[in-house]
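Colleague: Pasting the sequence and the predicted model now:
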Amino acid sequence: MKEIVLITGASSMIAQELAKKIGNDYSLRFLTRKKKHDNEYEWDIRKKTVDEAAFENISHIIHLAGANISEKRWTEERKKELISSRVDSAALLRHVLTKNEIKLKSFISASGINFYGTHTTEKIYTENDPPGNDFLSEVVVLWERAADHFKEHNLAERVVKIRTAVVLSEKEGALKKMIPPIQYYIGSPLGSGKQYMPWIHIDDICSIYEFALKKSNIHGAYNAVSPQSATNTELTSEIAKTLKKPLFMPNVPAFALKLMFGELATAILEGSRASSHKIQEAGFQFKFPDLKEALHDLLQKEK
């Protein structure tokens, strides 16, 4: 009998790619807002309702649910949604496990590299560093605290928190948004361009989840970030080189981005590096540690 893994955030890019990677080794179920397939079960975080049949005989939960950080301006209502979609969803899962006296082998939660704060420094952050003091770090701290409750309440043998960098994929996300301007000769770095953009290839982030699922000695927080760092300018330039397009437009000024995105612009204009040493020490090997190779792989798919 295959162990059953329940995955939240069924429509997310990572959930869909992860399912392809682990689907042969595990029996997969998904929590989603609207059921479309037999292995999907509906839940509504706002109404605090969930189809409890999804939890029967499960061994693991991979918690990927969470509203997109960069999708909309950060109004006060949006900020509440960003937190609720992560924290309240975890609380709903915890409620069902408690009610039905289910103990998991593992609870593996998405998290964010912005745990360390949204600012540009020369420091390379490790998992031993404290959290920052801005909105995004607050979101991640609450997100991880919600995950830790599963261990504290004896609902999971271990809890793993994957502090995810910018995921590079040809299908959606930051890279997909950066490609069209460059293709139409209007691409350029953002702000100073000196801000770091911690990144990871979509295949590697899915492999990290698989690694965390299969390795019973993995627990706690891990930076899911490529070993090779890149600034916004370096990333933009490397995309242009891969696409064989010139970059001749001036940098997009910071004030313009602030006018367009409000407080959200901070997440675009600031960024520091994070270390991947801990996950590598645990035995994980990146398939795409090099930015040039990662972009070549992804953008060749684009053609």
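Modeller: Received, thanks.

Colleague: contacts, neighbours, all on C-alpha from now
Modeller: OK.

Colleague: At which residues are the strands of the chain located?
Modeller: Assigned by DSSP state E, the strands in the chain fall at 4-8, 27-32, 40-44, 49-50, 58-63, 106-112, 124-125, 159-164, 166-168, 199-201, 220-224, 273-274.

Colleague: outside of the fourth one, which residues touch it?
Modeller: In this case it means strand 49-50. 41, 42, 43, 44, 92 (Cα atoms under 8 Å, 6 or more residues apart in numbering).

Colleague: what's the closest of the residues you listed to residue 78?
Modeller: residue 44 (17.4 Å; Cα to Cα).

Colleague: Distance check, the closest one against residue 101.
Modeller: With the distance defined as Cα to Cα, to the nearest Å, residue 44 ends up 21 Å from residue 101.

Colleague: just residue 57 next, same as before
Modeller: 11 Å.

Colleague: structure B:
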Amino acid sequence: MRALITGATGFVGRRLLTKLDQPAVVLSRNAAKAERTLAKFEVTAFDWDAENQPAPAEAFEGVDVIFHLAGEPVSEGRWTKAKKERLRESRVAGTRNLVQTITQLANKPRVLISASAVGYYGDRGDEILTEDASPREDFLGEICISWERESHAARLAGIRVVNPRIGIVLGEHGGAIGKMLTPFWLGLGSPLGSGKQYMPWIHIDDLVHQMLFAAERESISGPLNGTAPNPVTNLEFTKTLGKVLNRPTFLPAPPTFVLKAAIGEFANVLLQSQRAVPQRSLDAGFHFHYPDLEPALRQILAK
């Protein structure tokens, strides 16, 4: 598999590089820096200003699968007006500019794995959300709708398109766990809000293997929930992480207004409930190594 990756220096992109059978091509805002950062993977990097220009056509020579993971981080920094614009443009314009190039290639890639997010569904309580569930037109939902729509333009050129709607990615040395550990080690772990909201988590290795599985299976196209089969509530997650760390979790949840004062509008995302399940992956025969939370956390935290 000759792969091209955008967002390769990110948490998921780096793990994906470890699973490929040959060096990848990488598109990055700073190609020289990306090659230094990813030197052990022997990548070939090309400069690309995703929001403002088409992707460089020369980067796609011999490429048969694209993993498009690039996007402004959702959870880093307060959601100012400028931040929200970057969240949108890095995904929507970036995908548009990528697709503009690949649809014009003489030798086109066979598949585009173009990321999306469970934010597509909005706040849905305890409703079970398969890939057929409707979107919610809140801020993240509208971004996801537009993000996926831009990728679908590649279908008109005969390119198969898959959209992993990625949940909360758990893994060592980064991701959601990296942000949670300090308060738990200090014995300050507590649920957020009511604790009843569902957290659509997934182990990073399962997510990467799911994307590779989708790349190889010609029968798979459209959305795939990038989530484990067994989502848990925030309260269940809190208790399980405390158990694995052998730390107390008896503190009451901080009031919602305190959480919003501390981190701004992003607090709304943390309090949303998405009971997303990966029905299409399961139906296609994909095997999750970490379908349940406690074994996943124990594997991650043992490293």
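Modeller: Received it, and whenever you're ready, just let me know what you need. In this text the structure is predicted, and so the values were computed from the model without any measurement.

Colleague: biggest separation within the contacts of strand 49-50 of the first structure, which pair?
Modeller: Maximum distance among the contacts of strand 49-50 of the first structure (Cα to Cα): 14.0 Å, for 41 and 92.

Colleague: quick one: which of residue 57 and residue 101 of the first structure has more around it?
Modeller: residue 57 (13 against 10; other Cα atoms under 10 Å).

Colleague: quick revisit: would you mind putting the strands of the first structure into TSV with mean neighbour count alongside?
Modeller: Output for the strands of the first structure, formatted as TSV (neighbours: other Cα atoms under 10 Å):
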stretch	mean neighbour count
strand 4-8	24
strand 27-32	21
strand 40-44	20
strand 49-50	16
strand 58-63	22
strand 106-112	25
strand 124-125	15
strand 159-164	24
strand 166-168	22
strand 199-201	27
strand 220-224	24
strand 273-274	28
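
Colleague: and residue 108 of the first structure, what is it in contact with?
Modeller: 60, 61, 62, 63, 147, 159, 160, 161, 162, 209, 212, 213.

Colleague: give me that answer again for 6 Å
Modeller: 62, 159, 160 (Cα atoms under 6 Å, 6 or more residues apart in numbering).

Colleague: Could you report the separation of the corresponding residue of the second structure for it from residue 196 of the second structure?
Modeller: Under the alignment (TM-score structural alignment), residue 108 of the first structure maps onto residue 113 of the second structure. Using Cα to Cα, residue 113 of the second structure is found at 32 Å from residue 196 of the second structure.

Colleague: Could you do residue 136 of the second structure as well?
Modeller: Applying Cα to Cα to residue 136 of the second structure and residue 196 of the second structure gives a distance of 20 Å.

Colleague: what does residue 230 of the second structure give?
Modeller: 15 Å.

Colleague: swap in residue 208 of the second structure?
Modeller: For residue 208 of the second structure, the distance to residue 196 of the second structure - Cα to Cα - is 28 Å.

Colleague: Please work out which residues of the first structure line up with stretch 272-285 of the second structure.
Modeller: Using TM-score structural alignment, the match for stretch 272-285 of the second structure in the first structure runs over residues 270-283.

Colleague: What residues of that stretch count as buried?
Modeller: By 16 or more other Cα atoms under 10 Å, the buried positions in stretch 270-283 of the first structure come out as 270, 271, 272, 273, 274, 275, 276, 277, 279.

Colleague: how deep is the closest residue to residue 98 of the first structure other than its chain neighbours tucked in, by neighbour count?
Modeller: The shortest distance from residue 98 of the first structure to any non-neighbouring residue, by Cα to Cα, 6 or more residues apart in numbering, is to residue 155 (7.2 Å). The burial count assigned to residue 155 of the first structure is 20, neighbours taken as other Cα under 10 Å.

Colleague: Nearest residue to the middle of the second structure?
Modeller: residue 166 (4.0 Å; Cα atoms, centre = their mean).

Colleague: contacting residues around the equivalent of that residue over in the first structure?
Modeller: Using TM-score structural alignment, the partner of residue 166 of the second structure in the first structure is residue 164. If you count contacts by Cα under 6 Å, 6+ apart, residue 164 of the first structure has them with 111, 112, 113, 224.
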